[in-house]
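In: no letters, just coordinates:
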């Protein structure tokens, strides 16, 4: 049951990595167009921002799977395995609760944008829901991975002091 969620998180992480790569290409293109050819684009900045938002939210579950979220663990690292497991479980529960809230309200905002036809104020006028949908999807993936990691932690099948890979 846990392996498919890991695979989804890894696939989302790879997709995010490619999105960041494309952002780099867009930015290089924009710099050359603007400063070499004196012909800036109307799309580069907005599409880069769009991809950055999606890549960031898509990468979150993958980062949790690899246990590379930012953490202050100086006290936990110095404690015994029982306290480490308890602290890890508590942290995962906080992540799960936050994800539930973000998915609920994020989906509501995206649905509202679809309903009223909200769009960006740029020349491209990208529908807002295309960006806003990254929040419930990204946090939904993070929620699934956090539940997976909690199951592993409670089952004792993970070493929280080291990453998975």
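Out: All right, it came through fine. What you are looking at is a predicted structure, and each value in this text was computed from that prediction instead of being measured. Numbers count the residues shown, from 1 in each chain.

In: C-alpha only now, for contacts and for neighbours.
Out: Fine.

In: tell me the SS of residue 122?
Out: The three-state label given to residue 122 by DSSP: H, G, I helix; E, B strand; the rest coil is coil.

In: and here is the other one:
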């Protein structure tokens, strides 16, 4: 039940956030056409595309973990049989992943709340609010954390996922 919930949540977030790439690509094209075609660059496009890229990059961490797309160092585990490999992977999550994800979640939450309280903005020509991106960091940390729980549960319960197609 938790595995399906956490996997499903990160799957939905990943698919929705993928559309952000289309939006910021269109914004960049729009700005380039205005800048070079009409000599009338926008004041907002550069800052806004940086923020959208931040959303895109940070919010896909849980989705990437769900699909095993993170960089891994399998020098030790590739030579192990399935059972010892599962034990090593579980220990890796417990020793390395969860402490990192917890610090990432708690610190990014503090970071986001401080930015929100200060009504922090960018310093460019158009002063965009910064706190949405910082709140996205905290949300991303939470998504990464719950996906880690899902991955460990799969290892403990020895649940194999069918290969992802499309």
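Out: Yep, it's here. Since this is a predicted model, take the numbers as computed values, not measurements.

In: where does the TM-score land?
Out: After superposition, the two chains reach a TM-score (TM-score structural alignment, normalised by the length of structure 1) of 0.90; 162 aligned residues with a CA RMSD of 1.6 Å.

In: residue 152 of structure 2 -> structure 1?
Out: Structural alignment places residue 152 of structure 2 opposite residue 150 in structure 1 (criterion: TM-score structural alignment).

In: I'd guess residue 67 of structure 1 is in a strand, am I close?
Out: No: assignment of residue 67 of structure 1 by three-state DSSP gives coil, placing it outside any strand.

In: burial measure for it, as a count.
Out: Counted with other CA atoms under 10 Å, residues neighbouring residue 67 of structure 1 total 18.

In: what strand or helix carries the closest residue to it other than its chain neighbours?
Out: What sits nearest to residue 67 of structure 1 in space, not counting adjacent residues and going by CA to CA, 6 or more residues apart in numbering, is residue 163, at 4.9 Å. Using DSSP states H and E, residue 163 of structure 1 falls within no helix or strand.

In: return the residues in contact with residue 163 of structure 1.
Out: Residue 163 of structure 1 sits next to 66, 67, 68 when contact means CA atoms under 8 Å, 6 or more residues apart in numbering.

In: which residues in structure 2 form helices?
Out: 2-32, 45-59, 61-66, 82-92, 98-118, 131-156 (DSSP state H).

In: now the ones you listed as a markdown table including mean neighbour count?
Out: Output for those, formatted as a markdown table (neighbours: other CA atoms under 10 Å):
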| stretch | mean neighbour count |
| --- | --- |
| helix 2-32 | 16 |
| helix 45-59 | 18 |
| helix 61-66 | 22 |
| helix 82-92 | 15 |
| helix 98-118 | 16 |
| helix 131-156 | 21 |
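
In: so for residue 125 of structure 2, which of those sits nearest?
Out: Closest approach to residue 125 of structure 2 among the helices of structure 2 (CA to CA): helix 45-59, 8.8 Å.

In: how far off helix 131-156 does that closest one point, in degrees?
Out: Following axes from the mean of the first three to the mean of the last three CA atoms, to 10 degrees, one obtains 20 degrees for the angle between helix 45-59 of structure 2 and helix 131-156.

In: pick out the residue closest to the middle of structure 1.
Out: Nearest to the mean C-alpha position of structure 1, counting by CA atoms, centre = their mean, stands residue 57 at 2.3 Å.

In: that one touches residue 131, doesn't it?
Out: No: taking contacts as CA atoms under 8 Å, residue 57 of structure 1 lies outside contact range of residue 131: 10.6 Å.

In: about what we covered before: got a list of what the residue nearest to the centre of structure 1 touches?
Out: Counting by CA under 8 Å, 6+ apart, residue 57 of structure 1 has contacts 134, 135, 137, 138, 139.

In: tell me which of those you also see in structure 2.
Out: Among these, the ones still in contact in structure 2 (both residues aligned by TM-score structural alignment, their matches' CA atoms under 8 Å) are 134, 135, 138.
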